[in-house]
Every structure is written in C-alpha cells, then in structure tokens.
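> Make a model of this:
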Amino acid sequence: MSSGPAYGFYGDDFTGATDTLAHLARAGFRTMLFFQPPTDAQLDAAGPLDAIGVASAARAMAPLAMKAALLPAGARFAELGVRILHYKVCSTFDSSPELGSIGAAVSTLRGFFPNPLVPVIGGQPGLQRYCAFGNLFAAGSSTAGGEAPPVFRIDRHPTMSRHPATPMQEADLRLHLQDQGLPDMGLIDWRHYISAPGHLDAQVNGRIESSCPAVLFDVLEDAHLAPIGRLLAQRSTAVPLLAVGPSSVAQAWAMATRPADSSTYVASPVDASQGPRPVGPVFVFAGSLSPATNRQIDAAHSYSRVEIDPAQVDTGSLERYLDDIVTLLRSGKNVLTFTSRTFDQASARRDDTTRACAALVRRVVTAMRPRRICIAGGDTSSFAVQALGGWGLSYVGAISEGVAMCRLHADVEELDGMEIVLKGGQMGGGDFFERLLDEGTAV
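Modelled structure (predicted):
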C-alpha cells in the first residue's frame, strides 16, 4: 500500500506511546494511536494517516507473551506498507531478559523489516536523557530555586537504579542489551555527526559489514537527531527498517521528512482538536510510587483525595472505594486516587495489583464519566487504558514535556471523546496535577 502511512511505532507502554504520538502530530503528521493492530474499519474512520502507532503493555511482559503480541502487529505494519517501524521503549531503557526484553522484540519484528541496519537511538534530550559513548544518563528530580537538576549515570540514578520491576544495573546500553539477546552491538558515537559529509554513512556501513545485530547511536543534544533522521529516511526507502529507542526516533525522522509547512496541518476526521471540549470534574489515578509523583500528589491541593491499598483491592473493598470516588465526582469535586505510599510493589503480585487498579478506573469511568482523566504510572496506564475498552487515541495538546493530552476513541458512546492524560512516574513538574484543571492545554 504505497499510499499508506510511512511511519509506524509500537509502544512498549501506553505513556511512552502517547509521547511519540504527540511528537509526530506536532510535527504536522496525521497520526493515530491504536490499542491493537488497526482494522480496516478503524483506519477508514481515522481517515488518511501519515503515521500509525500501536500501544501495548510489552514492557511488563515475558518474552513469549511479547512475541505473541508482536507477531500480528509486525505483520499488520508490513501489510500497510510502513517503511520504518519504531519499537518505542522508555527513554531510560529499563527492561530485562525476563521482562520487557528489547532483544526479544527485535528478534520478533526484524523478519517483517529486513533492512540490515537496526539502529538503536540512545537519549532524548527533551526529557533530559543523554547517551554518550554508549552510556545512558538521566536527570534526577528538579531542585529548589529553579536550578538544573543533577544528571546521573542510569545505573546510579536514585529512582531507575531501584525500579521495582526492572532496576537499571548497567549504564552501557551495549552491555545492557547484550543480556537481552543483542550481542556485539556496534556504536556510532556523537563525534561522527560533526565529521565530513559521507563519513556517517561509511561508519554505519562498516558496522553492518561487521555483522553487528544492531547499532547504537549516541544522542547528547537535539542537533544530533538531524543526521540520524536523514540516515533513517534514506535507509528505509529501499528496504523497510526497524528502529529502537524513545520518542527521539520519531523526532529524528520528522526532522528529515516533515511537511514543508507543518503549520498547515490538516486534521484527520477523528482528530482530537475537533468538537466541543467536555466539562465537569477531573479524575486522577496515581499508581506510580516514584518520588516525582509523590511530590505531585503532595502539591495537588484542588482535589479530594482517596488513598487505597492496592494489595487489599478485592471485591468488597473495590465497592467501598468506588462509592467514595463516584460520590465525590458527582458532587463536582476533582478526585485524586492514589496507591498507599507504603505499598511494597516489589514484593506484591504485580500483574494482580495493576489489573485490580485498572478495574477500579474502568468502574469509575463507567459510573461517572469525568470530563478528563489522568493515570500516572507506566504499567498502571497500560492496563487501565486497555480496561476502558476504547480502540484509539488522538492528540489534543501537551500538559508538559513528555506528557500528552489525548482524546479517547471508542465504539461506546459514553467513552468516545473523553480526554485522557497518561503520565510516566518521572514526568511533569511539581504542579502537574494542578495544571490538569486548566480548561486549555500548554502546547
């Protein structure tokens, strides 16, 4: 299908997938994010698209489950004529051989996108994630007085080195991914971007001729994305290409291929910018236990709060929490529901906990449709959005860097058009939840 979307992305969680959706939409590309490989009917409803995405919970899956989910998605992207498939991972690359294996994703998808180059883009400067000489760094929490936050090597990052499911214990992404089935990775360090024309191509060809299974590209600043984007665009023209990385992959590709005048972006028929804005209270569910989310909860003064112990979310307690939340929403109050700060996520049955929280979100939305909902936490977001029963998201605007406001598309009238914000645990400033109450968005 030569007239189909040129760019496809598969998000290993929902929060990151909406960030990629936002970057492509803001660059002027008609983009839609689906929850499953899209049907012909859904594509017809969306109208002409330049880019399509599929959001998943792959980062919380074992390799066999990942393969089962990725095979039909890879086949569908290839059938639609996608030239470059972006396997979208978290900008911190947190994953392991047992959970969210990036190597397992590459081995599954590469058969559909047989280009000999498999670029892995490290770093997303807009989120203060940097890759230098193959090593990944990430900023910590903001400091008082507006000073720039400290930057840590990822294996010494105060949060990511202690992640409850996939702690980052190695900063060199080549070694980190070697354990996941990508040995002998090549490296293009940042110095090659400032060399003479043709030098970068020669370096990449050398890595391919050395039979590297994948090639890691440093990214220290946004300017480094332009030469990477040109390389992606050129190499994917002849043979469909699989690329791995955070939303910086989409940024790089957009730099090389964006419409001549992206300000004249023509919305698709279901674009989120169309139609009246909903009114009513805001509902937030915070399942993340990150320090950044903790500070945002503490600063959320415009909400009635409901604290839950997810380990105790059984049939009986679910009704009690549900009644409290719905009663507050019906009285017009904004509601912030959050998991107990003392909850030991590492020792709990993780899937059971996230599914229970997702069921609670679904029942709140069914009982009392809020005008806007926000779900904080990568895995919590993935399970909760799947539980809602919609089929896609389109872009409305940005709340903060790395966090998009979207509109839910569903066949159920009560859900269709609801505004939804998915926030990773580390994303957003201290006043993030307060900013959700604004009628407009900060794009």
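> When you work out contacts or count neighbours from here on, use the C-alpha atoms and nothing else.
Noted.
> I'd assumed Phe338 was in a strand, is it?
Yes. The assignment for Phe338 (DSSP: H, G, I helix; E, B strand; the rest coil) places it in a strand.
> Please determine how far it is located from Thr380.
To Thr380, Phe338 is 11 Å away according to Cα to Cα, to the nearest Å.
> and this one, so I can compare the two:
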Amino acid sequence: MHNKKEILLAFYGDDFTGSTDALEFLSRAGAKTVLFLEPPTLELLEHFSDLDAIGVAGMTRSMRPNEMSEELIKAFETLKSLKPRHIHYKVCSTFDSSPGIGNIGVAIDCGAQVFQNKYTSILVAAPNLGRFSAFGNLYARMGIGSQGDIYRLDRHPSMRKHPITPSSESDLRMHLSKQTNQSIGLIDLVDLGKPLREIESKLQAEIEKHSIVFFDAMYEEQMQIIGEVIDNTVVKGKAFFSVGSSGVEKAFGDFWEKEGILKKRTSWGTLEQHLPMLVLSGSVSPITAEQIRYALSQGFEAVAITVDALESPEIEQEFIENYQTLISNYLKLGKSVILHTAIGPEDDRVLQTKTFFQNKGLDELTIRSQTAKRFGKILGQSALGALREVPVKRLVIAGGDTSSYVARELGIKAVEMIAPVYTGAPMCRAFALNSPVDQIEVNLKGGQVGDETYFVALQKGEISI
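Predicted coordinates:
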C-alpha cells in the first residue's frame, strides 16, 4: 500500500450495510476510506493509496460466539498491524445482538485481549440517524433518513419484532450485561453538559470502576465533544479500541475537522438516472416492505423467492436458475426488478421459513443464522447469473443480515463511496474483479433506512441529502 499518512481509524463492521454507513461518515468528514469485505491483504491494498481510514465489512452479526471469537481475533490482529490511531468494532445503531448470536460482549472481550486498553468506549447514539441515548436507554426513529416517530427501543414497531435479534430491553447496560461479565459505566447527558475537563474527570472516575463505558448523546453538537473526550484518552503508539454505531465515525470526524486534521467534504458528483436497476432484498422490515410496494406501484417488477428453494442443494440450484431467467427477462425489457425473500414481517414466508428449519431439527439460534446465509446465497447467485447476461449500472442490496452473504456471492472485494443518497446508505463503487458487478454503482441499505420512495428515487438518481 502506498500510504504515507497515519491511518486515523480502522473499523470492522458486523454486517455489510452497517459498514457502508460508517464508510459514509468517514468519507463525508474528508477521510479517504475504502471498505473491504475481508481484512485486506497487502496485495489488495496495493490498489489503493493515501488512505486515511480502512473498513472491513464482516458477518459477525449473524455468528455464534465461538465463530465470532475465531473471526475477530484474526481480524483485529490484522487491523492492529496497520498501526491505526483507533480501531472500531462497528455495530448496528439499534445495538442488534444477543448472548447466542451477534454477541457484542464477545467482540469487546476480543478487543480487550488484542489491544490491551484501560477501557472500551461504547457510543451507540447517532442523532443524525435518529438514534438517541438518554441515561443509558436507546431510542430510535422509525426509518433512518425519514421523519418517522421516535420510540424507546423495546417498544419500536420494527426492532421489537426483528427476525434475528428482537429487542426486549432499551437499557444498553442491561442488554450488554447478558453478553459480558465486564463492569459497565456511563457518561450521561448531565455529564455531557459540563465543561470538557469535568467530563474527562468523570470518565477517569468511571474507568477506575469499570472496563466498559457507554456515552449518551441526544444532539449532533455533542458528538464532537464525545470524539474529543475519547481521543484524548489514546496512548501514543497504541491503537485505541471502541465499540458502537457510525456515531463513532461521526464523533471522531467532527473532532478531527475541528482540529484541522480532516477537511469536511461537501461536494460530490451527481448521480444519473439508470434504467433498469436491480434490487436484492433479504429484509423483513416493515419499512422495506413499504418501499417494495411503492416501487411495484411505479412500474418495478418483483420476483419472489419461495421457501421451497431451501429444500435441497439440487432444488435450490433449480430455483436459482429460474430466478436468473425471470430477472434477465425483465431486465431485457428495461424493467427494474426487485428479488425479495419477504414483504414485511407479516409475509407468510417468514413463518414458513422458520417452520421449515424447525422441521429440520434446528434450534432457534441456528435458524436465525441459517436464514441469512441460505437466502443470501440464493439472492447473490440469482443476481450474478442474471447480470452476466444483462448488465446493469446500479444495484441495491437491502437487509443487514443477508447483505454480507449477498455481496460475497457477487464477488465484491471492496467498495468506495461516490455520493451520498440517504443518510446511512451511500452510493458506492464496487471493486469486484472478474464479476459483472465490477465498477458498477452499489447501494446497501439496512431495513430501517429511507422512506417509501427509496427504490424509485435511487433509480432516478435523486439525492435526499
């Protein structure tokens, strides 16, 4: 890698869509950033120069604890070798996790082992995404980049019914205490209203008692303060390990801009209308459901993946070939296509999928991880075959849990942001050698991102920011 600068931050995201969210905040802050799908080899890094930040889009959100430990120890050691100032384990802004799957406590324990810091900071709040933390409790707006209502997390219409990690607890300390034995402290909203030195003094007091410290945040102007407080605890020459949402990138970006280390980027290239466009959706969010229904009302075509496709490898391949043909035929007609696994949480296929795996004797946690893995494979391979026959210039992948699997099936090795479209879901350029996806525009969105016009607006190249 032809890198002459210090790497300010290297992050590991627990899924793909969430990782592009972090990529966006760093890019908008003026940090030249590339997001990889695996910890990058030196050979791959040779394709990029003068990077300020590096990301890795992982899949730990859908992994069991033993899988996570094996993956993260290796990944953290690789990122540590790049000698960055900060290492960030990036999680969803709704703190999606459980003791048995996507366990954030495991990630914290791995980070403590590799980086040997005095404490681990956690910042989940991201006010500009509609994520607010008050006295340790998380609140989330219904729909990122929208004007939806704000709910306490355990009462959020979408998150309390999440198919992989449903939320039943809004107090982040209580939620995390089920995933780690480490002691947990908090810098709360009252603390953040005090002068910098008093906040730093409170943090030092918390570090004396706790090895993990959460930070509240309600307003954007607090992010810069949090970034400064955390950055000031860094020991020179030693990477500091943080956990949290893309609020971490926002906090450091705002602080580094204030210090003149980065210069905020405000101008981007314009996006053109691209017809046809392909959407791959593994999301069961009611927000994505509204987006699918609206797109269909505006001329998009749908191809529905059925549970029958999961029956056996041979049957799965037959269905994939059928989906490829259906997608290709629509694309040849100039029709944008949505290949989907469900339209909202009430879709019959959601229960059918769960029943299918239960009949195979799988437990709840295995069902959750297998659902993302199996549907991710079908989505990705169906698209790959169709795109080899009928190329497109713009692709959208929806659904955090399946996105990492879909991207890998498509052969994507890395992405770089080219323009903002919706907060938390930038338009990117794919780096995917020997794949029909190479160099095309790719947008990755979590289930909570956008309003009902999302897919239609993206097809037109409309920017909402």
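> Can you calculate the TM-score here?
Once the chains are laid over each other, their TM-score by TM-score structural alignment, normalised by the length of the first structure reads 0.91; 432 aligned residues with a Cα RMSD of 2.4 Å.
> Need the residues touching each of Phe338 and Thr380 of the first structure.
Common neighbours of Phe338 of the first structure and Thr380 (criterion: Cα atoms under 8 Å, 6 or more residues apart in numbering): Gly287.
> okay, those two: which has more neighbours?
Legend: neighbour count by other Cα atoms under 10 Å for Phe338 of the first structure and Thr380, higher for Thr380 (30 against 24).
> what does Leu387 of the second structure align to in the first structure?
Taking TM-score structural alignment, the alignment pairs Leu387 of the second structure with Val365 from the first structure.
> which residue lines up with Ala27 of the first structure in the second structure?
Under the pairing rule here (TM-score structural alignment), the equivalent of Ala27 of the first structure within the second structure is Ala29.
> Just to check, that match is in contact with Lys258?
No. Counting by Cα atoms under 8 Å, Ala29 of the second structure sits too far from Lys258 to count as a contact (10.6 Å).
> if you count what's nearby, which of the two comes out ahead?
With neighbours defined as other Cα under 10 Å, Ala29 of the second structure and Lys258 compare such that Ala29 has more, 22 against 14.
> which one is the more buried one nearest to, not counting chain neighbours?
Ranked by Cα to Cα, 6 or more residues apart in numbering and with sequence neighbours excluded, the top spatial neighbour of Ala29 of the second structure is Lys264, at 4.4 Å.
> now that neighbour: how far from Ser246 of the second structure?
Applying Cα to Cα, the value for Lys264 of the second structure to Ser246 of the second structure is 16 Å.
> With neighbour numbers in mind, choose between those two.
Ser246 (31 against 18).
> so how far is Lys264 of the second structure from the closest residue to the more buried one other than its chain neighbours?
Spatial nearest neighbour of Ser246 of the second structure, excluding adjacent residues (Cα to Cα, 6+ apart): Ala22 at 4.7 Å. Applying Cα to Cα, the value for Ala22 of the second structure to Lys264 of the second structure is 15 Å.
> before we move on, what about Thr423 of the second structure?
Going from Thr423 of the second structure to Lys264 of the second structure by Cα to Cα gives 16 Å.
> just to revisit the earlier point, may I have the residues that are in contact with the match of Ala27 of the first structure?
Here Ala29 of the second structure is in contact with Lys250, Gly253, Asp254, Glu257, Leu262, Lys263, Lys264, Arg265 (Cα under 8 Å, 6+ apart).
> Thanks a lot, see you next time.
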